[in-house]
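# coords below, sequence missing:
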């Protein structure tokens, strides 16, 4: 369900069934499968009132000779955050980086048959201990919840996950690290059959694992004209390049927009006391070197490309298996020179 403006002919039923199949819901005994699940389509045209602001920005209405890049206004009001830290090579907080790696490995051992009794549903969580200076010290707790066949015992599942999933990531683990596998003792009923809902329920796992602020807007189901998504990518891009330039060890960027207005109404930098220059200087560098109008972001990060499917699992940021445009550090030297 939702709204869209397009001239394309889209076979929604086929796309949904193929996606469900790729995830792994292929057998009726899972309680949900690609061939027999019911798909109800409720797609409408975008509100004409919203289109007024998105299709033509306030600045363009006031100055009709503005360039085309001004013509796209923000699709909604709101604030977006981007964050980066040098504590991992992907410029991500250690807990969320490890949680994504564990989730990816969990999926791999299911799909390649190493642990054929695993079923598609699963998630991970990492609790990290930091020292007084704010540096990652050790992994305190790892939680892995994963759907499985009913005949598998808790002891076998725990043993197998430690051997085939967790063992690959021993760095920062010690003898005191707690490993919790399916803490309830059983996870047979899962997926949409066990728990379902609409989008917007994974905004923290999609970003920084709670380590940084979040404006509340989800990414799922939104294209690049929606600043909830594109501006969050731009904020991450800026933060990562600032940290890569050496201007700060940690950096959080906050942007705010008004519907129908192309330029952000707020730009804020927080380097958490790790900056080598003032935050005001960094704001000036951002204003002078990054086009943060929606169309400018789309152009800067080449967001009209079909790579969004890959963001649906394992995070939007800090990925090692794919390099998204907002993960580039091609502006680091420019920032360094500007300072």
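Arrived safely, thanks for sending. What you are looking at is a predicted structure, and each value in this text was computed from that prediction instead of being measured.
# Going by C-alpha atoms from here, please, whenever you check contacts or count neighbours.
Noted.
# What residues sit buried inside the host helix or strand of residue 298?
Following DSSP states H and E, one finds residue 298 within helix 294-300. Buried residues in helix 294-300, defined by neighbour count with 16 or more other CA atoms under 10 Å: 294-298.
# from those residues, which single one is nearest residue 308?
The nearest member of the buried residues of helix 294-300 to residue 308, counting by CA to CA, is residue 298 at 13.4 Å.
# Next one: that closest one relative to residue 200, how far apart?
22 Å (CA to CA, to the nearest Å).
# Leaving out the residues flanking it, which one is nearest to residue 213?
Nearest non-adjacent residue to residue 213, counting by CA to CA, 6 or more residues apart in numbering: residue 81, 6.4 Å away.
# So the one you found sits against residue 211, correct?
No - between residue 81 and residue 211 there is no contact under CA atoms under 8 Å: 11.4 Å.
# Would you mind telling me which of the two has the busier surroundings?
A side-by-side neighbour count of residue 81 and residue 211, using other CA atoms under 10 Å, places residue 81 first with 25 against 14.
# so which strand or helix has the residue nearest to residue 213?
strand 78-85.
# helix or strand right after that strand?
Sequence order places helix 94-111 as the next helix or strand after strand 78-85, per DSSP H and E.
# Next, count neighbours for residue 214.
Residue 214 sits with 19 neighbouring residues when counted by other CA under 10 Å.
# Check residue 180 too.
Around residue 180 there are 15 residues (other CA under 10 Å).
# Also the one 3 residues further on?
By the measure other CA under 10 Å, the count of residues near residue 183 is 12.
# Mind listing residues that contact the strand holding residue 81?
Outside strand 78-85, the residues that touch it by CA atoms under 8 Å, 6 or more residues apart in numbering are 91-93, 208, 212-217, 227-228, 231-240, 243, 249-258.
# can you give me the angle that strand makes with helix 94-111?
90 degrees (axes from the mean of the first three to the mean of the last three CA atoms, to 10 degrees).
# How far does the helix holding residue 298 sit from its chain's centre?
19 Å (CA atoms, centre = their mean, to the nearest Å).
# and if you look at stretch 76-90?
10 Å.
# How about stretch 266-285?
Its chain's C-alpha centre and that of stretch 266-285 lie 24 Å apart, by CA atoms, centre = their mean.
# That stretch: end-to-end distance?
14 Å.
# hang on, residue 249 packs against residue 241?
No - using CA under 8 Å as the test, residue 249 is too far from residue 241 to be in contact (11.0 Å).
# Which one of these two is surrounded by more residues?
Taking other CA under 10 Å, residue 249 and residue 241 do not tie; residue 241 has more neighbours (27 against 21).
# Please compare the first structure with the one that follows:
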């Protein structure tokens, strides 16, 4: 990418149909793992006007009412009445329950290195982790700011701006000079109102919400920062009554705002035996520690997995010319310090026991909105900067 550019990233609120599907899928993963830490599951959703299609393939010693769980997620997102009502929408299901011996082996085997070596990747996957010095969370500025505005919109709706639809999109454009973010060029909001139209008062209220959210931190809006609301086509109604949703369709929002590479696979709706999920967390952990250690200004870690093998075929590091050490040397240090075999990642991050420890709030469910990385509001194991000293030595 050019060091001098304007880059735009988007985020959405929890009521966006794609994000509703992600939340339902991850709420199901939480519920199954909460009752059975050995569970294996893939859960996917499709959502449209008045109907939810919920598909799950799982092996779990658990009793979970998935349709009721889906209704609770949709209602919490704001769809308790109106054109789309979580309480009375139709839910079609396709569940395939596999035998219990298809579950993951007992968790005590994670303490045995030979057993870890026998737990191979079930799929081919290229996963990427990224980190940079744009923000205190080592995330790219555009996606970090877009998430911040989306959070502010949802908070405003929950705290009195009742005519605001649960479904909204935020886009933040950031100017980069010399490879570093220098100013906020503009913000664009796409919002709908329940039973109301956008007028001057609502525009000013939305403008204030966006600018206040962007004013937190080292780089705030200036007098030239543009704020637009519904600048594209008219957005009179939002949610599933307007556009369909699908699990795994917002990968850019889930990761780095499209400023860095990401796997084409969804993160949500998969138990941690799926290496495209667990591996993405491990790659982020490695990249963040490299940058936090001061060994690079920005860093991408790539892991390549082949089905039927435990060790990744390839581990590579790219620092885009910003590294204090050569990329190959950094890759060597990371490979010596961290074990990227799938079962080792699960053990290191506690990915199977975290849902039970997190209680009703869930561990995977909160990740389904506002991204899986750079979450200062969550205590995520892959965000820990716990190998900085070892990387420096």
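On my side now, so go ahead. Small disclaimer: the values here were computed from a predicted structure and weren't measured.
# Residue in the first structure paired with residue 342 of the second structure?
Matched by TM-score structural alignment, residue 342 of the second structure corresponds to residue 294 in the first structure.
# coming back round to it: tell me the spacing between the aligned residue in the second structure for the residue nearest to residue 213 of the first structure and residue 166 of the second structure.
Mapped onto the second structure by TM-score structural alignment, residue 81 of the first structure lines up with residue 128. Separation of residue 128 of the second structure from residue 166 of the second structure (CA to CA) stands at 31 Å.
# Which stretches in the first structure count as strands?
Ranges of strands in the first structure, per DSSP state E, are 2-4, 43-45, 78-85, 118-130, 136-148, 178-181, 250-257, 266-270.
# packing partners for the fourth one?
Right, strand 118-130 of the first structure. Packing partners of strand 118-130 of the first structure (3 or more CA pairs under 8 Å, 6 or more residues apart in numbering; DSSP states H and E): helix 94-111, strand 136-148.
# again, but for the fifth one
Of the remaining helices and strands, those touching strand 136-148 of the first structure by 3+ CA pairs under 8 Å, 6+ apart are strand 118-130, strand 178-181.
# Enumerate every residue touching the residue of the second structure most remote from its centre.
Centroid-distance maximum for the second structure: residue 200 at 33.9 Å, with CA atoms, centre = their mean. Contacts for residue 200 of the second structure (CA under 8 Å, 6+ apart) come out as none.
# before we move on, the earlier item: ok, and what's touching the helix holding residue 298 of the first structure?
Residues outside helix 294-300 of the first structure that contact it (CA under 8 Å, 6+ apart) are 69-74, 224-227, 230-231, 234, 262-263, 291, 303-304.
# Next: stretch 23-37 of the second structure.
Contacts for stretch 23-37 of the second structure (CA under 8 Å, 6+ apart): 39, 41-45, 60-64, 66, 69-70, 73-74, 107, 247, 268-271, 352-353, 355-356, 362-366, 368-369.
# how about it, aligned to which bit of the first structure?
So stretch 23-37 of the second structure sits over no part of the first structure, by TM-score structural alignment.
# and what of stretch 255-267 of the second structure?
Counting by TM-score structural alignment, stretch 255-267 of the second structure corresponds to residues 207-219.
# if we look at the matching stretch, which residues are touching it?
With CA under 8 Å, 6+ apart, stretch 207-219 of the first structure has contacts from 78-83, 92-93, 95-96, 199-204, 228-229, 252, 315-317.
# Would you list the buried entries among those?
78-83, 92-93, 95-96, 203-204, 228-229, 252, 315-317.
# just the helices in the second structure please.
In the second structure, the helices defined using DSSP state H lie at 17-35, 66-76, 113-118, 141-158, 200-214, 251-254, 275-292, 327-337, 342-349, 354-358, 388-392.
# hmm, back to that, look up how far residue 172 of the first structure lies from the match of residue 342 of the second structure.
Residue 294 of the first structure is 40 Å from residue 172 of the first structure, where distance means CA to CA.
# Quick check: the gap between whichever residue in the first structure pairs up with residue 211 of the second structure and residue 289 of the first structure.
Using TM-score structural alignment, the partner of residue 211 of the second structure in the first structure is residue 166. Counting by CA to CA, the gap from residue 166 of the first structure to residue 289 of the first structure is 42 Å.
# neighbour-wise, which of those two wins?
Using other CA under 10 Å, the more surrounded residue of residue 166 of the first structure and residue 289 is residue 166, with 19 against 13.
# count of neighbours near the nearest residue to that one once chain neighbours are set aside?
Spatial nearest neighbour of residue 166 of the first structure, chain neighbours left out: residue 102 (6.9 Å); criterion: CA to CA, 6+ apart. If you count neighbours by other CA under 10 Å, residue 102 of the first structure ends up with 25.
# list the contacts for the aligned partner of residue 102 of the first structure in the second structure?
Matched by TM-score structural alignment, residue 102 of the first structure corresponds to residue 149 in the second structure. Taking CA under 8 Å, 6+ apart, we find residue 149 of the second structure in contact with 170, 209-210, 213-214.
# OK, contacts around residue 293 of the second structure?
Residue 293 of the second structure neighbours (CA under 8 Å, 6+ apart): 388-389, 391-392.
# Of those, select the buried ones using a PyMOL command.
Here is the PyMOL command that selects the buried residues among those (16+ other CA under 10 Å):
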select buried, resi 388+391
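# ok, the contacts of residue 293 of the second structure vs residue 162 of the second structure, which is closest?
Using CA to CA, the contacts of residue 293 of the second structure come closest to residue 162 of the second structure at residue 388, 45.7 Å.
# mind listing what the closest one touches?
Counted by CA under 8 Å, 6+ apart, residue 388 of the second structure has contacts 289-290, 292-293.
# Just give me the match in the first structure for it.
Using TM-score structural alignment, the equivalent of residue 388 of the second structure in the first structure is residue 332.
# roughly how far apart are its match and residue 187 of the first structure?
Taking CA to CA, one finds residue 332 of the first structure at 46 Å from residue 187 of the first structure.
# same deal with residue 47 of the first structure?
Following CA to CA, the distance that separates residue 47 of the first structure from residue 187 of the first structure is 42 Å.
# Same drill for the two, tell me which one is more crowded.
residue 187 (19 against 11).
# what do we get in the second structure for that one?
That one, residue 187 of the first structure, aligns with residue 235 by TM-score structural alignment.
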